[in-house]
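# quick one: sequence and predicted model below, then my questions.
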Amino acid sequence: MQVDVAIIGAGAAGMMCAAHAPGRVLIVDHAKAPGEKIRISGGGRCNFTNLHCAPHAFLSRNPHFAKSALARYTQWDFIDLVDRHGIAWHEKTLGQLFCDTSAKEIIAMLRRLMQQNGVDLRLRASASDFAKTPNGFRFTLIEDGSTREVLAKILVMASGGKSIPKMGASSLAYEVATQFGLAVTETRPALVPFTFPQERFAGLSGVAAPARVTAGAQSFDEALLFTHRGLSGPAVLQASSYWREGEEISVNLSPTADLLTALKTQRAASGRRNLTTALAAHLPARLVDHLAPEMQLSGNLADQSDSRLVEICAWLSDWRLKPGGTEGYRTAEVTLGGIDTDALSAKTMEAKTVPGLFFIGEAVDVTGWLGGYNFQWAWSSAMAAAGALSA
């Protein structure tokens, strides 16, 4: 089989690139359906981009690398594409955009675009034994128990990272990069819940609260959720990308309210009220009960001096915790790290030392915040590659 462009991976980046690449395009995926991560994302409604998408919301060893692709295919471009295909959407918090009905609409849109572009989609198939040839690349396509050789002028690796292995995640892109002499940075799970030893928060499982969670030098104000195994929720998932094993995180349980003033006001109005009862007006009652022994919360409000209330509020605004680890790739939404951006052109996503070899999407060392940023990177990096192929 001879093709102009072979794309490995029919996820968000792979389908977007296939839909816009020139010539005869082959796209290969081992799943039974394309876009499986799209299908399950956003609670089944696909948080397909973010109104506030900008380079500051992406992690990479080279913080400037993503600027070119994000600037040349923006969130507004993808929103326009969605609108032209009649997909209704709505904004949730912090600029997050979701389909009104189903993530399957995004998949259907991409499939239509691929069909219009004459793309040859091969599912339940795999690619292996990649090699460089004088005119491009050669690899083995394994499909329905049989094998055949594929010759492609261009090879685009869009096979993603290691996150959510039950969806078929693999390290294929990293292996191909290494084979062709490209460096791969350290990879680890990102946007992932924290775990704690001895099921520390098992008794609080299901309790949620607004919080500011800080890891490293980065803080996020969103919901925190206690789980049987540890901590989750948007604020925690965001902070996990900045956390390193063995480090503490800081949790501010009163990120927007002036808790000290509120408690002093309550003390003046109803000093005989129990301290834990007073705190339960600002924090979940189960959480206050859990913290009471550790913080030695006892007595009535009237019994608490100003200095004691200051101490309590300071503790609640900087609750220091040391996670035992994370849930790992099993539940991580993305993989942090990947193909070293020093090896790629920021404008085209092409390998600098291997002409015709491209890496796009999650496989690259560019990781976005929670809330549609990683999908936007998929769209933008895919269009950067497709645009280079059309030039």
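That came in fine, so what should we check first?

# when you work out contacts or count neighbours from here on, use the C-alpha atoms and nothing else.
Fine.

# I'd like the next helix or strand past whichever helix or strand T261 is part of.
T261 is part of helix 259-269 when elements are defined by DSSP states H and E. Counting by DSSP H and E, the element after helix 259-269 in chain order, helix or strand, is helix 275-279.

# how far off centre is that next one?
In this view, helix 275-279 has its centroid 37 Å away from the chain centroid, taken as C-alpha atoms, centre = their mean, to the nearest Å.

# packing partners for that helix?
When contacts are defined as 3 or more C-alpha pairs under 8 Å, 6 or more residues apart in numbering; DSSP states H and E, helix 275-279 sits against helix 259-269, helix 285-295.

# now the strands for the stretch 201-350 of the chain?
208-215, 218-226, 230-232, 249-252, 319-321, 325-326, 334-336 (DSSP state E, counting those that start in this stretch).

# out of those, flag the one nearest F196.
Of all the strands of the stretch 201-350 of the chain, it is strand 230-232 that lies closest to F196, at 5.2 Å by C-alpha to C-alpha.

# most packed of the helices and strands packed on helix 275-279?
Burial of the helices and strands packed on helix 275-279 is given as mean neighbour count (mean count of other C-alpha atoms under 10 Å); helix 259-269 ranks first at a mean of 16.

# let's bring in a second model and compare:
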Amino acid sequence: MHYDAIILGAGGAGLMCAATAGQAGARVLLVDHAPKAGKKVLISGGGRCNFTNTGTEASRFLSENPHFAKSALSRYTQWDFLELVQAHGIAWHEKTLGQLFCDDSARQIVAMLLDECAKGGVEVRLSTEIGEISHADGIYRAAGATAPALVIATGGPSIPKMGATGIAYDIARQFGLNIVPPRPALVPFTLGDDDAAFRDISGVAVPSVASVRGKSFEEASLFTHRGLSGPAILQVSSYWAPGAPVTINVLPDAGAKLRDARKRMPRAGLKAALVEHLPKRLADVLAVRIALPTELGNASDTMLDGVAARLENLTFHPTGTEGYAKAEVTAGGIDTAALSSKTMEARTVPGLYAIGEAVDVTGWLGGYNFQWAWSSGVAAGQAIAARR
């Protein structure tokens, strides 16, 4: 069977690429080893799919080349995808920080993408192994088919229980493309025995500003039985490197709050002041760790300033992360230096494309990675149709 393009991977990026190319007249085969299309889409956003973010811009993506994503993101924007969602009658709502979700179910997004593929006459083969991939005389062979174009849309190794693997990197290396070392991203941290008291308050969440290596995010932090999680922590995890400390500001303007407490309840201890602003279990742990050695009324400004500094820069030294099993996405991947930012085609291998999570472009938490899937998929799909 001969096609204009074989797309490997029926996730968000692969579906979008297939629909775009198919509707532009290309004959497309979309292949996935999974029994269902869009498996990550289906579980995302608590089953309601955080399908894009109104604040999407290239600065909110990590890459060895921070400029690479600009072209695709500017040519197929969050507003373009939202228009598609609305055209399919999918009800949606906006949560904090520009995050857009389905009112009902993530299944609606997958159904929409499959419908768009059907409109383009895309042949979708699920539960199908890719098999050996070869390339000769301008023709790619994979999954029992041939085509002058091959798209790597198989994602990264995050969430292996869903069948995720690093096959994208194997295929890329087969064709001489470099790989930026992949690592888990948007992933919880693990803490060691020195921080066991924080593991013991599993389930406690607090508004915070989490920081690592000069990057900060203001969202909730969550203490878990293994370490740290929550939106702020997941965000900074993408910027973390082994050995780097993670700081959390759990009480902004702590100095003023402590002085106020000293004035109102001079005979109280530190814990009483903390409980006014923090969950009791966290206040208990912090009061022991910081250990103000006197009643508030006897504490000098210098002493309170020292306590405030620790509350505003609560420092942890993670022993690691919870790895790909708990990572929402994979950072790193196929080196963007090998690809055209306009078409996603490999510069040295005509007809070979790479899109979505397989590429070294990783978005913040909050719908950014799906928008990259849509934008990069459209870029490659348009290029495939144009080469016919």
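Here it is on my side, so go on. Predicted model only: the values in this text are computed from it and were never measured.

# coming back round to it: tell me which of the strands of the stretch 201-350 of the first structure approaches T277 of the first structure most closely.
Nearest to T277 of the first structure, of all those, is strand 208-215, at 16.7 Å by C-alpha to C-alpha.

# that closest one corresponds to what range in the second structure?
Aligned by TM-score structural alignment, strand 208-215 of the first structure falls on residues 205-212 of the second structure.

# give me the contact list for the matching stretch.
216-223, 230, 232-233, 236, 239-240, 244-252, 278-279 (C-alpha atoms under 8 Å, 6 or more residues apart in numbering).

# what does stretch 259-269 of the first structure give?
Contact partners of stretch 259-269 of the first structure, identified using C-alpha under 8 Å, 6+ apart, comprise R273, A278, L279, H282, L301, A302, D306, L309, V310, C313.

# same thing but at 7 Å, please
For stretch 259-269 of the first structure, contacts defined as C-alpha atoms under 7 Å, 6 or more residues apart in numbering pick out L301, A302, L309, V310, C313.

# need the max-distance pair from the residues you listed.
Of all pairs in the contacts of stretch 259-269 of the first structure, the most separated under C-alpha to C-alpha is A302 and C313 at 16.0 Å.

# please say which position in the second structure A343 of the first structure maps to.
Taking TM-score structural alignment, A343 of the first structure has A338 as its aligned residue in the second structure.

# so its match sits right up against A346, yeah?
Yes. Using C-alpha atoms under 7 Å, A338 of the second structure makes contact with A346 at a distance of 5.6 Å.

# the second structure: matching residues for the host helix or strand of S381 of the first structure?
Using DSSP H and E, S381 of the first structure sits in helix 373-390. Mapped onto the second structure using TM-score structural alignment, helix 373-390 of the first structure spans residues 368-385.

# tell me which residues are up against the matching stretch.
12-14, 16-18, 20-21, 24-26, 51-53, 56, 72-73, 76-78, 342-344, 353, 355-356, 362-363.

# which ones among the residues you listed map onto strands?
If you go by DSSP state E, the contacts of stretch 368-385 of the second structure have F51, T52, N53, Y353, T362, G363 in strands.

# how about the residues you listed, which pair is most distant?
Within those, two members stand farthest from each other by C-alpha to C-alpha: N53 and Y353, at 25.2 Å.

# helix or strand: which one has A197 of the second structure?
Per DSSP H and E, A197 of the second structure falls inside helix 196-199.

# buried ones in that helix, by neighbour count?
Judged by neighbour count (16 or more other C-alpha atoms under 10 Å), helix 196-199 of the second structure contains these buried residues: A197, F198, R199.

# now tabulate the residues you listed in a markdown table and tack on distance to Q99 of the second structure.
Formatted as a markdown table, these follow (distance: C-alpha to C-alpha, whole Å):
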| residue | distance to Q99 of the second structure |
| --- | --- |
| A197 | 33 |
| F198 | 30 |
| R199 | 29 |
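
# aligned to Y242 of the first structure, what sits in the second structure?
Aligned partner of Y242 of the first structure by TM-score structural alignment: Y239.

# neighbours around that match, how many?
Neighbours of Y239 of the second structure under the rule other C-alpha atoms under 10 Å: 18.

# K92 of the first structure matches what in the second structure?
The criterion is TM-score structural alignment: under it, K92 of the first structure has K95 as its aligned partner in the second structure.

# which residue, other than its chain neighbours, is closest to its match?
Distances taken as C-alpha to C-alpha, 6 or more residues apart in numbering put F101 closest to K95 of the second structure, at 7.4 Å, once the chain neighbours are dropped.

# again with R310 of the second structure
I290 (7.6 Å).

# aligned to that neighbour, what sits in the first structure?
Aligned partner of I290 of the second structure by TM-score structural alignment: M295.

# I'd like to know how far its match sits from S317 of the first structure.
13 Å (C-alpha to C-alpha, to the nearest Å).
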